[in-house]
Structures are given as C-alpha cells and as structure tokens.
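Chemist: structure, please.
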Amino acid sequence: MKKKIGLLLAMLAALVMMVGVFGNPTSAQAADSSLAKIQKKGVLVMGTSPDYPPYEFQATVKGKSAVVGMDVKIGEKVAKDLGVKLKIKSMSFDSLLVALQTGKVDMIISGMNPTPARRKNVDFTHTYYKGGYEIVINKTDKGKYKNKDSFGGGTLGAQTGTTQYNAAKKQTKNTKVKGMTSQSDLILALQSHKLDGVAMEKPSAEAYVSNNKQLAAIPSNFSMSSSATSSAIAFRKGSTSLVNKVNQTVDQIKKENLVKKDYLPAAGKYLKTNTVNTSMGHYWKAFLTGIEYTLIITVCSVFFGFIIGVLLALARLGKGNFLKSLLRWIATAYVEFIRGTPMMVQVMFVYFGLGLFVNLPALTSGIIAISLNSGAYVAEYIRGGINSVDIGQTEAARSLGMSNGETMRFVVLPQALKNIWPSLGNEFITLIKDSSIVSIIGVTELIYQSNIVRSDTYRGVAPIVVIMVLYFILTFTASRILNYFERKMQHA
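Modeler: The predicted model follows:
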C-alpha cells in the first residue's frame, strides 16, 4: 500500500513538473524574483513532517500542541533573517516534495537529504547538519542484531521517501524492507514485533531510545554518500535568489555551531517535557480538537454530498433531448470515475493538483474531495430510491395536473428518501470513519491528533485505543439518531 502511495505521489509530482514547464514559460526569467516574492508576502511557509525527533516533533508548549525541534529553530532563524514571519505546515514526509512543487509550502526543513535525485526536482541550500544512521531494535534483541547484515530472514522498517529506506532496500540481503509514512508507526510496529528493526538517522534513534527503556540502538553500517547523511533546506526549482540569501543564514549557523550548541539542547528539553505526563487524559484537548474537525468534515461532506447526489441522480434519469442525454452521459461518467478511484488519491489530487491553480487550505480540500466522493455514491442510492417508487404514483400526480418538477419534488422524492434512508445513514456513518483519510494532507482530525499524541508521549498503543473508543462513540451515537428518524418516517 505504501509503495502504491509513493508511486502515485511520484506521478503527481511529474504532472506538476510538466505543468510548470509547459504552462509557465516565464519561470526561468522569474527565478530572481523568488526572494522578492517571499519578502513581499511577509510569510515563509515551512513544510515539515513532525514525527522525527529531535529534528521536528510535536510538544505541549504553554498548554497547546506545537511543532518544535532543531529544524524549527533553523526555520525561525531563516525567517528572521529574511524579515518575514514563519508559518509551519505539517504533512507526511513523502508529500513534502509535491507540496513544495505545487506551492503549498515555500521551503522544506525536515531532515531532508540533498541527494542527486532530489536535486533534479528542487533546489537545496548548503547542508546545515551532518549525522549518520542507526537501527532501533527492541532491547530484548540486543544480543541478536549487530548491524544491517544481522537481519537476514527478518523485516527492517524505514520511513518511506527517505534515504535510509532506499539504503535498506539496496544494501540488505534476504531481508524484507517495509516502509511507513510515520516514524511513530514504525516504532509501534517494532514494539508489537511486526518489525525487527527500524532504520533512522542517529539523532532520531537516540531520541527514541533515551525516552523508551524498551528500545536500543545499534550501528547501521550503511554505505552512504556525504549528501545522503547530510540535511539541507529545499526550495522550489529556480529559486536562485532565495537560496543564495538563505545560504548566508545556513553558513552562519554552521560557523557558530548553533545546531549542537543551541538547537539540539533546546529540542532535548522538549523531549524530556513530553515524557513528564504521558497519560491520555493529559491530551484531552488534542482528542477534542480531533473530534471537532472530524465532525466538521463529516457534516459538511454529508450536506454537499447529498446535494451533488440529487443533481447527479436526476441527470442520470433524464431522457429526451440532446441536452438531457449529454447531462446523463456526464453524470454517468462522473459516478463511474469517482467510484473507480481511491478516495485517498482524490484527496491528494484536490489538495495538490488543484493547488496549481487555486491555493485551497487543507481542511477545505478535504471537505471538497470527500463531498465529491460521497456525491457519487449518494447519487446511486437516490437513483435506486426513485426507481423503487411505483410508476402509478407518478401517473396519479400527473393526472391531478402536477408538473414533472412538482411530481418529483412532492411525490417521488419524499417516498424515495424514505426507502433509501438506511443507505444514506450508512453513508453518514462511513464518512465519519473515512474522514481519517484527510490526515495525509495535514488536517487535524482524530487520526492526525492521535499521531501527535504518539509523537509526544512515545506511547504507541494507548492513543490508538482512545481514538477507537471515540470513533465508536461517534458512530454509535449517529446510528441511534438515524434510527430514531427512520422510525419516525415509518409511522408518518
């Protein structure tokens, strides 16, 4: 599944590049304006994947969850030197490059290695940090594993889209390599013995081990180039003036050794703060925020999805002149296409693809994508409900002098709605759960919030149990409400 997602993101990135090349012939001439545009806008949007301590991770700061870490400190320094404000946008690591190319973020600071393959698509600054790789294992296996060559017949995990993932694929023998989008997911899989080890950068490995007594770290012995073990800031291709300006900041950071002297120690303090109180009750605000966004997405998607579904169903039932036939063909094609593609791809397309033309917020993009998806399914429910109404009802209404529109509105649709209410209720329940998909673009619903708690506390199972219970409460409550209205309609 992760490989498919990575392939889809790669294809989307290629499409973005093609549009940029053929749709914007003046991009080369506009390269020197990249710095001026940021300074004029007054805001620098930093893309990051906050599940990679001590580079970037979530912590509770003054009662609120915030993204912290040494990369955030670097981002703040860059923004200050540019004379602009820093805005942090969180998303999965393998979505960052696409977000940069589509203009969702202005730069990426996420422990990203400036490999030759990545340099073809984005511009990098000078490297600001050079580390290495280690493999995190369960402490009970410390005598069993010594390095990457010890995992023959076992399973080694790594974050998809990273250089350590590629190294694990190429430099291990008889070892199954499994990729996941989140470091916290990898650690959970390790502790539940789904993985035998997790390859990650040395500072991150040390952060997890120092905060979890059940884990240990061993040398990886990966053979890596200098670029694959260094971190740099990524900017959109052609941002020459912006990169040159930021290089001055990076060079100052290295000259004054700010990463080791200030930024890493500051990150370490937040790591210790996270483990002071790791009870789930301590994070009730995070879960409450997740419920709020889950309900917003669900209610809005149900409302707009129902409207779209009614229009599509009526279009598919239309017969007669050329216009009605055309609308029927369009509606049929839409329904088949939406039902034939994964919702996850649709969410990414709305957020990243349409982002080339309209800069939609993540929440808005998620609502649009889920509404469009729901509309296709609702259309089929309504079409089936309309066809289930006896033709005699229509004939009786027309004999009383009612027009086609009045017949549909006052006679057919009310009866159809009564027939399809259980199906519509099921769609509503499904949307509550499907709203979790929008977490991949950074919408702070329940799944996203659970990942924050897992990153904060280094506890893998407890947050999952909490959101399972919360999802059940939401769906059970919604089911009881829908059943109440169903009984009311049956007695009407």
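
Chemist: C-alpha from now on. contacts and neighbour counts both.
Modeler: OK.

Chemist: check contacts around the residue positioned nearest the centre of the chain.
Modeler: When CA atoms, centre = their mean is applied to the chain, the residue found nearest the centroid is Ile440 (1.2 Å). By CA atoms under 8 Å, 6 or more residues apart in numbering, the residues touching Ile440 are Met91, Ser92.

Chemist: what separates it from Leu271, distance-wise?
Modeler: Using CA to CA, to the nearest Å, Ile440 is found at 24 Å from Leu271.

Chemist: next: Tyr334.
Modeler: In this view, Tyr334 and Leu271 are 49 Å apart by CA to CA.

Chemist: have a look at these two and say which one is more surrounded.
Modeler: Taking neighbours as other CA atoms under 10 Å, Tyr334 and Leu271 compare with Leu271 leading, 26 against 17.

Chemist: now name the helix or strand holding that one.
Modeler: helix 264-274 (DSSP states H and E).

Chemist: tell me the buried residues in the helix or strand following that helix?
Modeler: Using DSSP H and E, the helix or strand that follows helix 264-274 towards the C-terminus is helix 284-317. Buried positions in helix 284-317, judged by neighbour count with 16 or more other CA atoms under 10 Å: 286-287, 290-291, 293-302, 304-310, 312-317.

Chemist: likewise for stretch 184-197?
Modeler: For stretch 184-197, by 16+ other CA under 10 Å, it's Ser184, Asp185, Leu186, Ile187, Leu188, Ala189, Leu190, Gln191, Lys194, Leu195, Asp196, Gly197.

Chemist: who's in contact with the residue lying closest to Asn451 once chain neighbours are set aside?
Modeler: Spatially, and ignoring its direct neighbours in sequence, Asn451 is nearest to Ser184 (7.2 Å; CA to CA, 6 or more residues apart in numbering). For Ser184, the contacting residues are Asp51, Asn451, Arg454, Ser455, Tyr458, Gly460, by CA under 8 Å, 6+ apart.

Chemist: mind checking which of the buried residues of stretch 184-197 are in helices?
Modeler: Among the buried residues of stretch 184-197, DSSP state H puts Ser184, Asp185, Leu186, Ile187, Leu188, Ala189, Leu190, Gln191 in helices.

Chemist: tell me the one of the residues you listed nearest Ala397?
Modeler: The shortest approach to Ala397 among those belongs to Asp185, at 59.2 Å (CA to CA).

Chemist: show me what contacts the closest one?
Modeler: Contact analysis of Asp185 by CA under 8 Å, 6+ apart lists Gly460.

Chemist: any idea how far it is from Ala158?
Modeler: Applying CA to CA, the value for Asp185 to Ala158 is 10 Å.

Chemist: following up with a second sequence; could you model it the same way so I can compare the two?
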Amino acid sequence: MTLCLSLLFLFTIQPSHSITTTTAYAADNSLQRVKARGKIVMATSPDYPPYEFQVSKNGKSEVVGMDVDIMKQVAKDLGVKLVVKSMSFSNVLVAVETGKADVAMSGINPTPERRQSVDFSEIYYNGGQSFLINKTDAGKYTSKASLAHKIIGAQTGTLQYNLAKSKIPGAQVKGMDKNTDLVLALKTHKIDALGIETPSAEAYVKNDPDLKMIKSGYSLNKNDTGSAMALKKGSGTLVAAINKSITKIKAKGLPNQYLAQAGKYMKVNTHNTSMFHYWTYFAKGIEYTLLISAISVIFGVLLGTILALMRFSKSKIFHAISIAYVEFVRGTPLMVQVMFVYFGIGIVVNLPALLSGIIAVSLNSGAYVEEIIRGGINSVDKGQTEASASLGLAKTDTMRFVVLPQALKNIWPALGNEFVSLVKESSIVSIIGVTDLIYQLNIVRADTYRGVMPVFVAMIIYFVMTFILTRVLNYFEGRMKHAK
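Modeler: This next block holds a predicted model:
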C-alpha cells in the first residue's frame, strides 16, 4: 500500500507532456471549483517581508504583506474568501501541485524550470535583485564583480541561488531554506553576501543598521525574474481570471500602495523586538509541540507494542510485516515521512497539516518503540516463561502478566529517552506549516530581524520541557525499582 501511494505521489507531481495544453484547458474546471467552494487557498511562507510576514493584531497572529493584499483583491474580484495556508518556502509549489492549495504566492519567480511543473499568472511585481552585505564590508564589496570567488548565500531552490551559481565567477553558493538563517549567517560572517530581492533587502537594511544593500547588476529577462502566482498545471480558467485582476491591480498602482502598507506593519513589529513582547508566539509554539508530542507518544507506544507482539508471533506474515515496517521507517528520514503523509497521502485524503504531523511522528516513533520493547522482552529470563507454563498459564496470560511487566522495568530508561527525543524531533512538522515552537521561532526572527535571541529563547524552552519530562520519568523509574 505504501509503495502504491509513493508511486502515485511521484507520478502526480510530474508534469504531463502527453496531454496537450488545449485538451487540459478544455477539461479545466479550476475557476468553477474555487467559486463552488467559496474560497481560494493561498500557500505562502510568511518569513519574507515585505512580501509576506506575520504581525500580532489584537493579540492574534496574522499573515500580512504585499502578496497577501494582492491576493485579497483577487479573491474579492472572484467573489470568494481568501484562506492563507503557511508552510516552508520549499513546499509552497508542492502544495499547489498536490492540490493542498489553489495558488502559491511567496515572491515566486516564474523561471522556465518552474513553468514545467506549474502554471503561472502574469507578473504582478518586479522589484529587482540585490545583495545584502555587512556594512563593515561596504568598501570591499561594491558590485557583482567584487563578489567573484566569494561565498554567496541564497534561499535554496530560488532564482537568486541559480543566478549566483551561473553569473558570479568562482562563487561558492551556500543554500538554506530560510532567509532568516541566511541573514544570521551573513552577520556572523559565514557568508560574504546574500542574494535577495530588492524589496526584502531594503526591508532588512531599514531595520538592521549593520547591513547594507548593493544592486546585483544582473542582466535579466523581466518575465522570468518578477513575482507571479503559481497554480496547478491545467488551471487555465483560474489563471485567466487571476490575470484580469492583476491587470486592474497594476493599472491602479496598488502593489506600491501595498508595499507602503507592509512597511507600516513592519514598523509595528520592530517597535518592540524584546522576546517578552513575543511571548504569545512562543506560548503557542509550546502548546502545539506538547500536543503533538503527547499524542504521538500514546499512539507510538500502542503501535510499537503491537509491532513487537507481531515480531514474536508464530505467524510468518505478522513477523515479516513487523520487520519490514521497522526497517522501512528507520531507513527513511522523518522529514520525508512528514512530507509524504501531508502531500502524498493528501492526494487521496486531504489531511490537515497538524493531523498529518501527528500521524507521521506517531508512525515514526512506533518503529523505534517496537525495537525497545523487543529488547525488553528478550531481556526477561526464559525461566520466567517456563515457570508460567508449568503453572498452567496460557501464552497470552504469560506475556501479559509475567513478561511485559518485567520488560517494562528493563526498558523504562530507553523508553523515557524516546519520549524526550520525541519532544525535540517533533519540530520537523514546521516544514508543513504546523505552528510548533520551531515554526514560531522562525516567525519571530523574520518579524524582529533578530537572528540569535529567538534561537536562544527556543533553546531554553526546549531544555526546560525536556528537563521537567526527564525528572518525571526518573521519578517513575525510582518507583518501579522499589516496587515489589
């Protein structure tokens, strides 16, 4: 079943060259589908001011920025409600390809490579390309030519990354998923310059006196380098309707007005950049982290116990299933499993991001718990089962009343370590937009332009959570040792 879903996922996201554009559009009902639902879903990565970022309004977090304002106008023209779905930048196009969102909008450049996988609207804004450098290096780096053979940072999978590789001689390009991480790398001199769109570069310079902007000097085709909306292949009717809105928006000069509005929001964010001011963000992150961890622990233990019992079953089928499951899960990264559950299985069943994260983490934990329980069962002396058999106990009763209680005492430290690890490993769900602690950390970094302090706060929070959990587990371990 898993293999079938994997193949389905892979084939679904590949561009179809066997169907002509005319045929695809003839069968296209993308606009009708959006209007029938009464909403249009926008996938975005809200860590890219002034295009999209988060602010706290009336005690609630809200995604704002030029892209959001443009999309609101498009939704108004279509007569539907706008729903914003947040996730990492590397997943916004996948969200469109797999039907998780109708539109991806995150300062996306419609490059020829991306056009092979998704449809694009007309360009709605062209801000140009620039570099961010440290102000102390202003005399050293003055143009693109001066960056030759230097370390250039850029967001992975972006136009800026490809431009740095192809147009700066001898450049060593370092890619990261988040611009906030790249800015931190720049300020700590891990990279010499950061390739970024001009509006975002200007936003960072206005809010960080240690940074300076220089023009890129690239000679580019504006049709490939401006910002456009990405839609699923074959969404011709929806693209046409969106293009009508974009034409009106540009004619009225609204993008520049929206940028000015974004600037006002950014000033609100940077008016008070103390971590205490953003305590609600961290509190929400803690809430989701603990929720995911607690539920995943319960289902992980249940699944692990079932798999362990299957491993000891005389049925060759159950035995094989248990081994195959554990080997497969332990042989693939948790991040890939999270993305597969959300995007891959989401093709068949449209699961929410939070539920997808819980399922993926639970399934992953179950495989490791199975190995812990299996080791615990093996550690119980065989004489115990022989004695139980001599007393006339059935095998199920022997396992339930004799073996498992003794095994639990033996595996409790290892099981506790798995619980503690789960609290930390659950942070991976942030890539699909679950607002856990890591997700909130990146939002605070983007909003405040402070690279280190939010990381430090999150590190302390994780330590406090795991320290308390460790003390609780140690308490129960002591109770077990003294129990007769």
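
Chemist: about what we covered before: what does the residue nearest to the centre of the first structure align to in the second structure?
Modeler: Residue pairing (TM-score structural alignment): Ile440 of the first structure is matched to Ile431 of the second structure.

Chemist: which outside residues touch stretch 193-204 of the first structure?
Modeler: Contact partners of stretch 193-204 of the first structure, identified using CA under 8 Å, 6+ apart, comprise 52-55, 131-138, 151, 154-159, 164-165, 168, 186-187, 189-190, 220.

Chemist: what is the end-to-end distance of it?
Modeler: For stretch 193-204 of the first structure, the end-to-end distance is 20 Å (CA to CA).

Chemist: from memory Ile432 of the first structure sits against Glu292, does it?
Modeler: No: using CA atoms under 8 Å, Ile432 of the first structure makes no contact with Glu292, being 11.5 Å away.

Chemist: now, the contacts of stretch 193-204 of the first structure that are in helices?
Modeler: Judged by DSSP H, the subset of these located in helices is Gln164, Tyr165, Ala168, Leu186, Ile187, Ala189, Leu190.

Chemist: do you know how far the counterpart of the fifth one in the second structure is from Pro112 of the second structure?
Modeler: Right, Ile187 of the first structure. Mapped onto the second structure by TM-score structural alignment, Ile187 of the first structure lines up with Val183. Look at Val183 of the second structure and Pro112 of the second structure: by CA to CA, they are 28 Å apart.

Chemist: swap in Lys60 of the second structure?
Modeler: The spacing between Lys60 of the second structure and Pro112 of the second structure, counted by CA to CA, is 39 Å.

Chemist: what does Thr289 of the second structure align to in the first structure?
Modeler: Under TM-score structural alignment, Thr289 of the second structure pairs with Thr294 in the first structure.

Chemist: try Arg445 of the second structure
Modeler: Using TM-score structural alignment, Arg445 of the second structure pairs with Arg454 in the first structure.

Chemist: that match: neighbour count?
Modeler: Using other CA under 10 Å, Arg454 of the first structure has 25 neighbouring residues.

Chemist: ok, for Cys305 of the second structure, nearest residue in space, not its chain neighbours?
Modeler: For residue 305 of the second structure the amino acid is Thr, not Cys. In space, and not counting its chain neighbours, Thr305 of the second structure is closest to Glu370: 6.0 Å by CA to CA, 6+ apart.

Chemist: which residue in the first structure aligns with that neighbour?
Modeler: So, by TM-score structural alignment, Glu370 of the second structure is matched to Ala379.

Chemist: same thing with Lys248 of the second structure?
Modeler: Structural alignment places Lys248 of the second structure opposite Gln252 in the first structure (criterion: TM-score structural alignment).

Chemist: that match and Ile74 of the first structure, how far apart?
Modeler: Counting by CA to CA - Gln252 of the first structure and Ile74 of the first structure are separated by 11 Å.

Chemist: quick one: which of the two has more around it?
Modeler: Counted by other CA under 10 Å, Gln252 of the first structure and Ile74 do not tie: Ile74 has more neighbours, with 21 against 13.

Chemist: could you pull up the residues touching the more buried one?
Modeler: Tyr263.

Chemist: can you find the partner of it in the second structure?
Modeler: Under the alignment (TM-score structural alignment), Ile74 of the first structure maps onto Ile70.

Chemist: ditto for Leu431 of the first structure
Modeler: By TM-score structural alignment, Leu431 of the first structure lines up with Leu422.

Chemist: which helix or strand contains that match?
Modeler: Counting by DSSP H and E, Leu422 of the second structure is found in helix 404-425.

Chemist: now that helix: how far from the chain's centre is it?
Modeler: Mean C-alpha position of helix 404-425 of the second structure versus that of the full chain (CA atoms, centre = their mean, to the nearest Å) differs by 28 Å.

Chemist: average offset between that helix and the first structure?
Modeler: In the superposition with the first structure, the average deviation recorded for helix 404-425 of the second structure is 0.4 Å (mean CA distance after the TM-score superposition for the first structure).

Chemist: which parts of that helix count as buried, going by neighbours?
Modeler: The neighbour-count check on helix 404-425 of the second structure (16+ other CA under 10 Å) flags 404, 406-408, 410-413, 415-416, 418-420, 422-425 as buried.

Chemist: can you name every helix or strand that it contacts?
Modeler: Judged by 3 or more CA pairs under 8 Å, 6 or more residues apart in numbering; DSSP states H and E, helix 404-425 of the second structure is in contact with helix 279-311, helix 353-379, helix 453-482.

Chemist: any chance of the ones you listed in JSON lines, plus distance to Ala394 of the second structure?
Modeler: Compiled in JSON lines, those are given as follows (distance: least, CA to CA, whole Å):
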{"stretch": "helix 279-311", "distance to Ala394 of the second structure": "15"}
{"stretch": "helix 353-379", "distance to Ala394 of the second structure": "17"}
{"stretch": "helix 453-482", "distance to Ala394 of the second structure": "26"}
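
Chemist: just to revisit the earlier point, if I look at the residue nearest to the centre of the first structure, how far off is Ile5 of the first structure?
Modeler: For Ile440 of the first structure, the distance to Ile5 of the first structure - CA to CA - is 11 Å.

Chemist: try Asp196 of the first structure
Modeler: Noted for Asp196 of the first structure: a distance of 23 Å to Ile5 of the first structure, by CA to CA.
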